[in-house]
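Visitor: Need a 3D model of the sequence below.
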Amino acid sequence: MLGITGFGIGCSKDDKPAVDNGGNNGGTSKSKFVFVVYTDGSGGEAGRYIVPVEDVTKGSLTTTGVGVETEAYSFIRQHNKLFGIVYAAQGPTSPYKLDGNGKLVSAGQPVNTEFTGIYGIVNEDAYVGGSVNRSKESPVATLYRFDAVNGKVAGRNTVDLSKITGTDEMAVWTGLFQVNNKVYIPYYTTPGVDGANTKYVDSTWIAVFSYPELAFQKVIRDGRTGFIGNWFGMQGVQQTTDGDVYAWSTAGGSGSLRSTKHSAIVRIKKNTEEFDQSYFFDVEAVAGAKIARGEYIADGKFLMTLYATGETGGVSGGKVKLAIVDVYNKTVTPVSGVPVHAQMSYNMKVFVDSDKKTAYYVLKNDEGKLYLYVIDVATAVGKQGIYFQGISDVTSITKLNY
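Guide: Next comes the predicted model:
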C-alpha cells in the first residue's frame, strides 16, 4: 500500500493504501486485473485481500473463494509480479503472480526490506524503495534497490534528509520516479519539530539520485507553484514519451499552510536537470480548479482529478472531478459520465491499458459504494463498470499476465 501527502500530515499503519506503477507485459497473451481490497466485514471478518478478475466492465467483485489474504500495505507491479510490502521496519516483501490457470499464487519467498514510504519501478527488472522520516532528531533515510527477477535486495544507500534541501528544513519524500538513468524524488519540507510548520509552501523541489548507486546528486527547484505530490501518494512526476519530464502541484493546503501560488504543471526538458522557465501550464487558471492527482496516459495526456470546490485535501479530502489534461496543448477536457466524488486516500486508483486507449478508475460514490469506471481516452467518456460488493476500500489496481 502506498500513498503520500503533504504539509507534514501523518498516517497510521492501518491507513496505508496501495499504488500501481505499471510494468512489462511478461510476453504472454492472457491477463487479469488484480485488485487489493479491504472487506467491510459484511461477509464475516474484515480483512485485506488480493483479488484477480477477468472482466471489469460489468458485474460485481467479491473476495469469496477468489481472494488471497495479505498483511501487506504497499503494492508495486514489476516483472509481471505483484510485490506486497508490509508497512513496518524490516517487514516482509512478498511476491505474487498468476499461474497458468490465472490463479493468484506465491512467486517466491518473502524478503525483509526497510520501512517503505516511497517506491517506483526502474527499467524492466527492479524497483527502488525508500524510508520516510520527518524528525530532525532522526533525519537519515534509506534507499534500497530490489531485484524483481531474483527476489532480493541488491543495494542500499543512506541519505541525511536534513542536508539535501539547502534550507533550515528537512526533506519529506512524496514519491520516486525513474527519469532516464536517474531517480527523481519530489519532496516537501518540514522543520522536523513537533508543532512547527514549513515556511516553504510556495516552492517546488525534486531531489536527483544516481542509479544504481542511489547517491544524492542535486536538487532541482522552482518557485512558480507549490510542492509536488502528497504524502504516500506516489504521484506528481512523469517522463512523457518525448523524453521531457512534467511535474504538477496542487498548491493547496489551508490557513498558513495554503500556497499563494496557482496549481500548475511545470516541465524539465529532455536531457536537462532544471525547470524550463519557458513552460508553465496554469491549470487553475484554465480549468478554474486545482489539481488533486494525476496519472500519465500517453502522447502528453494525463488522467487527472481536479478539485470540484475550494476545499483541497492532503492524503484525502475534498470533492473531485475527472479530466483528461494535455500538457502539450495546455488543454483540460472534462470526462463525462463520471460523477463528482470524494477524493480517495493517498493516490488515484487507476490503471492504463497497454494500448493507451483505455483507463480504468475506481471511485467511491456519495452512497459509499465503490465502482470502477472505464474511461475512453479519445472521447473523454466514462462508463460505469464493476461494483465492489462487500468492500470498503480499493487500494490498488493493476494487471498481471499468465
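Visitor: can we go C-alpha only for contacts and neighbour counts from here?
Guide: Fine.
Visitor: right, and the helix or strand after the helix or strand hosting Val374?
Guide: Assigned by DSSP states H and E, Val374 belongs to strand 370-376. On the C-terminal side of strand 370-376, the nearest following helix or strand under DSSP H and E is strand 381-388.
Visitor: In terms of secondary structure, what does that following strand contact?
Guide: strand 60-61, strand 370-376 (3 or more CA pairs under 8 Å, 6 or more residues apart in numbering; DSSP states H and E).
Visitor: Next, the second sequence, to be compared with the first:
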Amino acid sequence: MLKQLAKISLFAGVVFTAFSCDDKDDPTPAAETDKVYALGVGVTTSTATTNYVVQTGDLMNGTISLTGNGLLQEGYRDYAFGGGNFYSIGGLGVTDVNTISLNASNQLTTKTGLTFEMANNEFIDVDGTGKTMVGVSMPANPTAGLNAKFYTVDVASNTITNRAEVPMNDIHPSNQDWLFHTGMQVRGNQLFQTFYPVNHTTYATANTDTCYVAIYSYPGFALQKVIKDTRTGPAGAFNTRSGIFETENGDLYTVSNSSYSNGYSQSTKPAGILRIAAGSTEFDQNYFFNTDTAPNGGKIAHAIYIGNNKLFAAITVVPPTLDDRWSDKNLRLAIVDLSAKTITRVANAPVFTGNGGRSFAALVDGDKVYTAIAADGVVNIYQTDIATATATKGAEVQGSFLGGIARLK
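Guide: Reported below is the predicted structural model:
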C-alpha cells in the first residue's frame, strides 16, 4: 500500500521547491518565427519537482532551455489551451490558474485572478471557438467535499461566469466507492463526463466491469442520467483526462484500459472503445473496438483527438501485471482510427515510460503531432507525421518531463 501511494505521489509531484531561472541571463529575444509554442516543463530532483512555462519558435532543433526563458509556476501544475491562452492550472492545494499569452513583443505574459474553489480536474474549450472554457473540480475524498463543482469561464474577461454543484452521491453511490474524473466533452446542450469508481483511501478499484458516462445539461450542469455498458471497464484512468473524445460529426468515443500500469488494482474486462452516436445519449450497441486484441494494439493509456476520427495515443504494448501498478511503462506512440478500428504504431519512436497520472502533453499542429519522450535521462520532442505515422526526433527539452504544450502564434 505504501508503495502504491508513493507511486501516486511521484506521478502527481506532491513535493515542490522553488528555484528560478538565472536572472542574470538576458531574456530570450522576441520570437522571430511565424510560430510561437508554449511548453509546461517540469524539473524533478530527488526531493522536489518545479514547474516552468517556456516558449520557443522551433520544436525540432537545438535545445529548449529554461535559462532566461522560464516563467516559474507555483506548486503542481497541469495545462490547457483555449482562446489563444495557455492555462497553467494549479493542483494539490493550489487552486489558482495562470492565464499565459503573448504580448506585443511575442513574449509570454501572465494574467492572474482566476481561482477555483478546489483544485481543477479538467479545463476545456467548450466548442473550439476560444470564447468559453468549462472546468470541473471533484473532491478527492468525502472529507474534501461532497459535491462536484462545475464552472464556465469567459475567456475574454478571464472570469468565472457560472457555477453549479452536483452531489457526488447522485453521480455514483458513495457508499460503494468514490469516483475520480477521467474526461469530459460538451456536445450541444449537454456535457458528457467519464469517471471510474475507486476506494479513496487505498485507491483499489473493485468495480472494473462497467464503463460509466454521466450526462449533464449545459450550461446549467444539472445531472440528467448516468449510462453504463458492461462490454469494457471504466473509461480513462487516474488524472489522465483520456476518457472521452468527440469527432467532427458529433460522435463521442469512450476509451477504457483498466490497466495496472495506470493505477487499476484489477482488470476484469478487455480494453476497448465504445461509441455514443451523434444525437444519442446511449451507448451504440453496434460498435465495440477491442484494443487488446487489435493488431498493433494494447491498452490506450493516453490520447488526444487529432481530427478525421483519429486519436494520437500512447499505448501499453506489453500486457501489464499487478507488479506493474502505477508504472505507466512499455508505451508506444500510435494512431488509432476510430472508424476503421485500426491501430498504426508510429515508426521511429522508441518504447518509453510515461508521466503517469497527468494529461497527455501532445499537440496537433496541421498535419503533424508533437509530444515528448524521455530516454536515458534526456527529453526530446518527437514530431509525428500523421499521414505516414512516422516520427522524427526533434529538439531537446531542458527538463525532466513535458507537462503541456500549445501553439500561441
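Visitor: now the helices and strands packed on strand 381-388 of structure 1 as CSV including mean neighbour count?
Guide: Shown next, in CSV, are those (neighbours: other CA atoms under 10 Å):
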stretch, mean neighbour count
strand 60-61, 18
strand 370-376, 23
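Visitor: so how many other residues sit close to whichever residue in structure 2 pairs up with Tyr188 of structure 1?
Guide: Applying TM-score structural alignment, one finds that Tyr188 of structure 1 aligns to Tyr196 in structure 2. Other residues near Tyr196 of structure 2 come to 28 when the count uses other CA atoms under 10 Å.
Visitor: Could you do Glu248 of structure 2 as well?
Guide: Glu248 of structure 2 has 10 nearby residues by other CA under 10 Å.
Visitor: Would you confirm that it contacts Ile306?
Guide: No. Contact criterion CA atoms under 8 Å: Glu248 of structure 2 and Ile306 do not qualify, at 10.5 Å.
Visitor: Mean deviation, the strand holding Val374 of structure 1 versus structure 2?
Guide: When structure 2 is overlaid, strand 370-376 of structure 1 sits 0.5 Å from its aligned residues on average, using mean CA distance after the TM-score superposition for structure 1.
Visitor: on that earlier part again, in JSON lines: the helices and strands packed on strand 381-388 of structure 1, plus distance to Gly252 of structure 1.
Guide: JSON lines is the format used below for those (distance: least, CA to CA, whole Å):
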{"stretch": "strand 60-61", "distance to Gly252 of structure 1": "35"}
{"stretch": "strand 370-376", "distance to Gly252 of structure 1": "26"}
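Visitor: Which stretch of structure 2 lines up against the strand holding Val374 of structure 1?
Guide: Following TM-score structural alignment, the partner segment of strand 370-376 of structure 1 in structure 2 covers residues 379-385.
Visitor: gap between the matching stretch and the chain center?
Guide: 18 Å (CA atoms, centre = their mean, to the nearest Å).
Visitor: what's that stretch in contact with?
Guide: Residues from elsewhere that reach stretch 379-385 of structure 2 (CA atoms under 8 Å, 6 or more residues apart in numbering): 59-60, 346, 349, 367-374, 390-402.
Visitor: Grab the most central residue of structure 1 for me.
Guide: Met234 (2.9 Å; CA atoms, centre = their mean).
Visitor: what about the aligned partner of it in structure 2, which SS state?
Guide: Under the alignment by TM-score structural alignment, Met234 of structure 1 pairs with Arg241 in structure 2. Three-state call for Arg241 of structure 2 (DSSP: H, G, I helix; E, B strand; the rest coil): coil.
Visitor: Kindly report the same for Ala6 of structure 2.
Guide: helix.
Visitor: Alignment lookup: Asn141 of structure 2 to structure 1.
Guide: Applying TM-score structural alignment, one finds that Asn141 of structure 2 aligns to Ser135 in structure 1.
Visitor: Does that match touch Gly192 like I think?
Guide: Yes. Checked against CA under 8 Å, the pair Ser135 of structure 1 and Gly192 is within contact range at 4.2 Å.
Visitor: Neighbour count: those two, which is higher?
Guide: Between Ser135 of structure 1 and Gly192, counted using other CA under 10 Å, the more crowded position is Gly192 (23 against 18).
Visitor: List the residues that contact that one.
Guide: Gly192 of structure 1 makes contact with Arg134, Ser135, Lys136, Glu137, Glu169, Met170 under the criterion CA under 8 Å, 6+ apart.
Visitor: quick one on the thing from earlier: helix or strand: which one has the match of Tyr188 of structure 1?
Guide: strand 190-198.
Visitor: now swap in Ile265 of structure 1 and tell me
Guide: If you go by DSSP H and E, Ile265 of structure 1 is part of strand 264-268.
Visitor: Superpose on structure 2 and give me the mean offset of that strand.
Guide: Its matched residues in structure 2 lie on average 0.7 Å from strand 264-268 of structure 1 after superposition (mean CA distance after the TM-score superposition for structure 1).
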